[in-house]
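Q: sequence unavailable; structure follows:
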């Protein structure tokens, strides 16, 4: 990036353990420095507690947009009304790359696929003690495609980590009252089923569908990660370890600073035998 007078702020959603370590107060958005994301061309704004990236003059507009999102903390509906393009798949990828210098889809799916066999081994070993894990693994009986395995691992991870995913990864029936579909969903992915078939997959923020008709579950979760970075939104506390795994293990962003639980899981994933 060319050095100029224009600068952009970067926020990475923080886990609860990191909040405690930094003495941060609980809020919708938390500002935090993440040196792991820097390429070496960064400075620190201590007043805001944010990472600054040096940008060229042509990047002033996204810088101003980012600054406004971070400082004003607008509702998602307000951001969507003002900058609707920010909620398009291509733009989500571009904004994520601008903030992190990381390819959103490539990092997410390559990391997921690298650990896929080992995740399934660990899930299988624990499935006897977890009905949720057992239920998800059973889905592989009829379909063991890479897409199904990805979905099973992503949706099964909260059960493995003993976290509550009910308000983040929500399944409803097509016959249910549509007005209740997103009720209670602050951050998550909504699945609409007709019988046993998933007929719609959507990304939800602040009880609003912001990305309807996403192609599949893994893509929806990857795009959700991109939106959380772009909109400066913290991970849901009830799934703090699940999202930490998504970011630090699968995407290898900030992986040098893991909670003890996630650090232990990463070590287990790297072992050839349990």
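A: Arrived safely. Quick caveat: nothing in here was measured; it's all calculated off a predicted structure.
Q: please count neighbours and contacts with C-alpha atoms only from this point.
A: OK.
Q: does the spatially most central residue of the chain belong to a helix or a strand, and which?
A: With distances taken as Cα atoms, centre = their mean, residue 225 lies nearest the centre of the chain, 2.7 Å away. Secondary structure assignment for residue 225, by DSSP states H and E: helix 217-230.
Q: state the next helix or strand along the chain beyond that helix.
A: On the C-terminal side of helix 217-230, the nearest following helix or strand under DSSP H and E is helix 240-244.
Q: which elements pack onto that following helix?
A: For helix 240-244, the elements it packs on are helix 260-270, judged by 3 or more Cα pairs under 8 Å, 6 or more residues apart in numbering; DSSP states H and E.
Q: again, 6 Å this time
A: Judged by 3 or more Cα pairs under 6 Å, 6 or more residues apart in numbering; DSSP states H and E, helix 240-244 is in contact with no other helix or strand.
Q: what distance separates it from the centre of its chain?
A: Helix 240-244 has its average C-alpha position 9 Å from the chain's average C-alpha position, going by Cα atoms, centre = their mean, to the nearest Å.
Q: let's bring in a second one:
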């Protein structure tokens, strides 16, 4: 059994959208959802402009990632379930057959170590916020070793994007 599944069985209250927000705020003094959404709004147009301007190898890599994301949205059935079981971290979206990508999802859920830890989220952005909040809370509050470390999340600018300067600081000798 993956460690996250065992942890979820011991502490089921942590695995709700409101509790993740409360725990994150308790640890960092920064509200998770409002800060994440405002930073997402602020940076998304800038990121799209950067992606469009890239050329060469970087542009090719971005196109490959986008093509894989498009292909993943069309993946259905048992293959999709197998892929989710292999995910270290992720957000998945379930849509009704025949509904295009712009339509509302039937379900948005968070997967950690192949275990669906939270379901019935309103939007994909909420799923991403919950995933990042869980990573931060679990890495700060419990010694959980994911297949990717929380340092990887920090490497993509999570702390800078959320301005977590008010959060707990590591002591150095």
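A: Thanks, I have the structure now. The model shown is predicted, which means the values in this text are computed figures rather than measured ones.
Q: quick one on the thing from earlier: the residue nearest to the centre of the first structure -> the second structure?
A: Using TM-score structural alignment, the partner of residue 225 of the first structure in the second structure is residue 132.
Q: and the residue lying closest to that match once chain neighbours are set aside, how many residues sit next to it?
A: Beyond its immediate neighbours in the sequence, the residue positioned closest to residue 132 of the second structure (Cα to Cα, 6 or more residues apart in numbering) is residue 153, lying 7.9 Å away. Using other Cα atoms under 10 Å as the criterion, residue 153 of the second structure is surrounded by 14 other residues.
Q: same question, the one 10 residues further on
A: The burial count assigned to residue 163 of the second structure is 14, neighbours taken as other Cα under 10 Å.
Q: please apply the same query to residue 119 of the second structure.
A: Other residues near residue 119 of the second structure number 18, with proximity taken as other Cα under 10 Å.
Q: do the same with residue 71 of the second structure
A: Residue 71 of the second structure has 10 neighbours, counted by other Cα under 10 Å.
Q: do residue 266 of the first structure as well
A: As a burial measure, residue 266 of the first structure scores 18 neighbours (other Cα under 10 Å).
Q: cool, residue 83 of the first structure as well?
A: Residue 83 of the first structure: 11 surrounding residues under other Cα under 10 Å.
Q: ok, the aligned partner of it in the second structure - contacts?
A: Alignment of residue 83 of the first structure against the second structure is given by TM-score structural alignment, with residue 11 as its counterpart. Residues near residue 11 of the second structure by Cα atoms under 6 Å, 6 or more residues apart in numbering: none.
Q: how close does residue 85 of the second structure get to residue 109 of the second structure?
A: 13 Å (Cα to Cα, to the nearest Å).
Q: same question, residue 95 of the second structure
A: Distance of residue 95 of the second structure to residue 109 of the second structure, computed by Cα to Cα: 12 Å.
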